[in-house]
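**Student:** Quick one, fold the following:
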Amino acid sequence: MRIIILNQFFYPDHSATSQLMTDLAESLVERGVEVTALSGRGRYNGGTRLAPREAHRGVKIERAWATGFGKRSVAGRLSDYLSFYLGAAWKLLTLPQHDILMALTTPPLIGLLALLIGHARGMKVVTLVQDVYPDVAVALGALQPGNPLTRLLDSLGRFVLRRSDRIIVLGERMRERIGAKIGSNCCARIDVIHNWADGAKIKPLGDGVTSFAGEHNLRDSFVVLFSGNLGRVNEFSTVLEAARLLADDPGIQFIFIGDGTRASEIETFIDNHNLANVRMLPYQPRELLPYSLAAGHAHLVTLADGLAGLSVPSKTYGILAAGRPVLFVGDPRSDIARLVVENNCGASVASGDSMRLAQIIREWALHRDRLAELGIAARRLFETRFDRPHAVNSYLKTFAQCLDAAPSHTASIPAD
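**Tutor:** I've put the predicted structure just below:
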């Protein structure tokens, strides 16, 4: 089996989809699949351009020419998108034919390119929906519902989904959203495959045992941690107001690790309210992730209102792997809110309810035994459903269905 994975970012970029697809590609190679990753030469947040091609743990990486302005401006992002479309089209036309071409949704509508060229060259096309476009942009106010551009983008998106050989979505709520867009006759081709973390690399560690906690003076604090992209899909106003309400408790610290378009909003709030209990740290190297996650006693996962079923925060699975409780802030109809409540591995708070969020954090800080129980439930859930081998097996089944063949590469889930 020969597969192309098409996404704007891949190893060594630190973006979530890059890390996930790198994990998947490595595991597929271990199962005997020949994988080519087609990405751009830029990085998620701009910076040094990457080599046009390289090999990584058996994965062939081809990088299309594109600008590399990163996510700091709308003009730069549009330039990166448009130039990547052109560069990726050329690569898809000139790369050797593969059995399957799997396209993600970064950038939006790259799947249209994959569909047209992939089918023209005799390849099966799988669409992996990480975010539902243009619905996400409409929900965030970047596009107006019903205007000509939105209708055009929506029509093109539906066209891609209806003609893809298989569609992969990240949760049941997203399956419902996609099913409503493309019609019930297409739903049999939709597979739910959750994102994942690597349970062999991220494991529960005791409080205060890591050098990360010591280096950042966190060993004597109850740490509420947000780790990842500080992007527009997140809901930070509720969290920041809760931090303001808890400013009188020096034993509770809010730590934001990462960067993104809303980083300045958080910095401004900290300055305006003179908050000593909120700190921001830069992205940490991926090899330090188990230790930075262990520094948090409670982990924030947020999602802006209106995005239930349109986007699923992948950071959730690393938190579960680390055996830490999840504090979800956002729409209670989202897959993550349901997951947390149904499996008793954290708490779900509606957007705007800063008082309740602050109350939960105070209670958890006082009752560490209850917190430990939630963490044990989180790790148990992770091992049952969200460890890396589970996802890899599911992808292989989807690919086999796509080729109308029985899966021959599926391996058993190793015992922990």
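**Student:** Going by C-alpha atoms from here, please, whenever you check contacts or count neighbours.
**Tutor:** OK.
**Student:** Is residue 243 in a helix, a strand, or coil?
**Tutor:** Three-state assignment for residue 243 (DSSP: H, G, I helix; E, B strand; the rest coil): helix.
**Student:** what does residue 379 give?
**Tutor:** From three-state DSSP, the assignment for residue 379 is helix.
**Student:** quick one, strands of the stretch 201-350 of the chain?
**Tutor:** Counting by DSSP state E, counting those that start in this stretch, one finds strands in the stretch 201-350 of the chain at the ranges 222-227, 252-257, 278-281, 298-302, 326-329, 346-349.
**Student:** so what secondary structure elements neighbour the second one?
**Tutor:** Read it as strand 252-257. Contact analysis of strand 252-257 by 3 or more C-alpha pairs under 8 Å, 6 or more residues apart in numbering; DSSP states H and E lists strand 222-227, strand 278-281 as its packing neighbours.
**Student:** could you dump those strands to a markdown table with distance to residue 205 and mean neighbour count?
**Tutor:** Compiled in a markdown table, the helices and strands packed on strand 252-257 are given as follows (distance: least, C-alpha to C-alpha, whole Å; neighbours: other C-alpha atoms under 10 Å):
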| stretch | distance to residue 205 | mean neighbour count |
| --- | --- | --- |
| strand 222-227 | 14 | 24 |
| strand 278-281 | 21 | 16 |
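**Student:** please give me the structure for this one as well, since I'd like to look at both together:
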Amino acid sequence: MREENWMDSNKAKKNLLIYAHYYIPDAASTGQILCELAEGMLDRFNITVICVVPSYLGTIDEQYKTKKYYRENINGVEVLRIRVPEFSKANKKSRIKNIVSYFFGAMGATFKVGKQDYVFSISQPPILGGLLGVWGKWVKHAKFIYNIQDFNPEQVLAIGYSKSKKITDLMMHFDKFSCKKSNLVITVGRDLVQTLKNRFEGKKVPNFVMINNWINEKEIYPLSSDDENVMQFKKKYGLEDKFVIMYSGNIGLYYDLENLIKVLKKFRKGYNKEGIYEPGPKTKDGREVVFAFVGAGPVLDKLVNYSKKHCFENIVFIPYQEKSQLNYSLNAGDVHWCVNAKGIKGVSCPSKAYGIMAAGKAILGVLEDGSEIRSLIEECGCGKCCEPGEYGKIAAEIRYFISKAGSPELEKMGRSGREYLEKNLTKEVSVRRYEEEILKL
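**Tutor:** Just a heads-up that it's a prediction; the model follows:
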């Protein structure tokens, strides 16, 4: 009887297909968000995810190299994985080949997942993510929800990734097409809403809503500095008894990290080009200052080479952390960078801010005035911000945080961020809003 009731309940749910590109165990932030969204909506939907085999860092495990498709059930979510070629994030051609393989593989996989009432796609990979949603809508005769985490070609134009106007105009044509064909566009920031409106220049704007991203505040939370796991993390990477200013996340093209690391020369510990040893700054309580970069991405090699060339002894590079270790790594930082390159306002929203706030840490924001995350930081007072490209002011903010090491002021910033997140940016609040907006269609 119980089994029959369960089957009836399952049949009563609507079917929702998600094109995710990356999904757990991959460390991509969008993959983590979509995992929590999918699992959080299982009470209202039967959910299927189409994604690639685990490959976010470019390599693929042998167990995923023999078949074209792999089926899994992860915590109640049906997952259909597509085999794609390995790639290097530093090699544009191999990256494009990988993405195109996912796109066509996902189109084929759409025929393998049965009836769907809703199709949900994100703006990753750029342009193709939206087109997959349109394809799914047509093939499945379903309603299409387009979740825009990043606007392209606006992002491409902001960093000069493509110089071809023909290419960027074509990208804009296709992504506007995806927006028009959607039943609902969901953006993740107030500034992104304005970008959507600007695209259509006062003409009919597609149906839209803004829902913030989130962090699972029950998995990421403040820990004491002497927590055993935090101490183990610090010891492993030479951060013991140091004042740690940390960047954690994708070391990619949209954050101006190549120029930000040059600012750190003012705080270097090591030999300068004249062969004179510079001891580096210390906090009032005698701790050395260390800059930690946690993650990977196409800019990582440039940062590593710069650090070596200029003989930094107080820059540490740490690999991506498994989700189970993320709370300890975030808590190992005293202050966290949250940065975007100039021109990214209204284009992208760095979700890393939510993890920093959840861990109760102060934020050093390099973000444009009026951008979603800067607005959140200023609303709750959880950090200090300056404009991208204002490198003198960025150096001044670093000095400020060093001068306040261990102070009640820094602790208050971290606490304010955590309290604001608990009230406004929890997983439960955002997931419920996704459910409500989808079921309205």
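**Student:** so which of the strands of the stretch 201-350 of structure 1 comes closest to residue 147 of structure 1?
**Tutor:** Within the strands of the stretch 201-350 of structure 1, the stretch nearest residue 147 of structure 1 is strand 298-302; the backing value is 28.8 Å (C-alpha to C-alpha).
**Student:** got the angle for the closest one vs strand 252-257?
**Tutor:** When axes from the mean of the first three to the mean of the last three C-alpha atoms, to 10 degrees is applied, the directions of strand 298-302 of structure 1 and strand 252-257 differ by 50 degrees.
**Student:** Find me the equivalent region of strand 298-302 of structure 1 in structure 2.
**Tutor:** Correspondence between strand 298-302 of structure 1 and structure 2 is established over residues 335-339, with TM-score structural alignment as the criterion.
**Student:** ok, average deviation of that stretch from structure 1?
**Tutor:** Stretch 335-339 of structure 2 differs from its equivalent in structure 1 by a mean of 0.7 Å after superposition (mean C-alpha distance after the TM-score superposition for structure 1).
**Student:** one step back: how about the helices and strands packed on strand 252-257 of structure 1, which one is nearest residue 363 of structure 1?
**Tutor:** Between residue 363 of structure 1 and these, the tightest spacing by C-alpha to C-alpha is seen for strand 222-227, at 11.1 Å.
**Student:** That closest one - contacts with which helices or strands?
**Tutor:** Applying 3+ C-alpha pairs under 8 Å, 6+ apart, one finds that strand 222-227 of structure 1 makes contact with strand 252-257, strand 298-302.
**Student:** Mean neighbour count, those: which tops it?
**Tutor:** Looking across those with neighbours counted as mean count of other C-alpha atoms under 10 Å, the highest average goes to strand 298-302: a mean of 26.
**Student:** What lies in contact with it?
**Tutor:** Residues lying outside strand 298-302 of structure 1 but in contact with it, judged by C-alpha atoms under 8 Å, 6 or more residues apart in numbering, are 223-227, 234-236, 313, 315-316, 319, 324-330.
**Student:** Dump the helices and strands packed on strand 252-257 of structure 1 into JSON lines; add distance to residue 68 of structure 1 as well.
**Tutor:** JSON lines is the format used below for these (distance: least, C-alpha to C-alpha, whole Å):
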{"stretch": "strand 222-227", "distance to residue 68 of structure 1": "24"}
{"stretch": "strand 278-281", "distance to residue 68 of structure 1": "24"}
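**Student:** which one of those strands lies closest to residue 155 of structure 1?
**Tutor:** Go through these one by one with C-alpha to C-alpha and the one that ends up closest to residue 155 of structure 1 is strand 222-227, at 35.0 Å.
**Student:** which bit of structure 2 covers that closest one?
**Tutor:** Using TM-score structural alignment, strand 222-227 of structure 1 corresponds to residues 243-248 of structure 2.
**Student:** about what we covered before: show me the one of the helices and strands packed on strand 252-257 of structure 1 that comes nearest residue 6 of structure 1.
**Tutor:** Short answer: strand 222-227, nearest of these by C-alpha to C-alpha, at 25.8 Å.
**Student:** got the angle for that closest one vs strand 298-302?
**Tutor:** Using the same axes, to 10 degrees: strand 222-227 of structure 1 against strand 298-302 is 40 degrees.
**Student:** before we move on, back to that, want to throw the helices and strands packed on strand 222-227 of structure 1 into JSON lines with distance to residue 107 of structure 1?
**Tutor:** Converted to JSON lines, these look like this (distance: least, C-alpha to C-alpha, whole Å):
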{"stretch": "strand 252-257", "distance to residue 107 of structure 1": "24"}
{"stretch": "strand 298-302", "distance to residue 107 of structure 1": "22"}
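**Student:** Relative to residue 101 of structure 1, which of those strands is closest?
**Tutor:** Distances from residue 101 of structure 1 to each of those were compared using C-alpha to C-alpha; the minimum, 31.4 Å, belongs to strand 298-302.
**Student:** distance of the nearest residue to residue 343 of structure 2 once chain neighbours are set aside from residue 195 of structure 2?
**Tutor:** Closest residue to residue 343 of structure 2 in three dimensions, ignoring its sequence neighbours and counting by C-alpha to C-alpha, 6 or more residues apart in numbering: residue 158, at 5.1 Å. From residue 158 of structure 2 over to residue 195 of structure 2 the distance is 13 Å, taken as C-alpha to C-alpha, to the nearest Å.
**Student:** now residue 55 of structure 2
**Tutor:** Distance check for residue 55 of structure 2 against residue 195 of structure 2: by C-alpha to C-alpha, it reads 31 Å.
**Student:** okay, those two: which has more neighbours?
**Tutor:** Neighbours per residue, other C-alpha atoms under 10 Å: of residue 55 of structure 2 and residue 195, the larger number sits with residue 55, 22 against 18.
**Student:** part of a strand, is the more buried one?
**Tutor:** No. According to three-state DSSP, the state of residue 55 of structure 2 is coil, so it is not within a strand.
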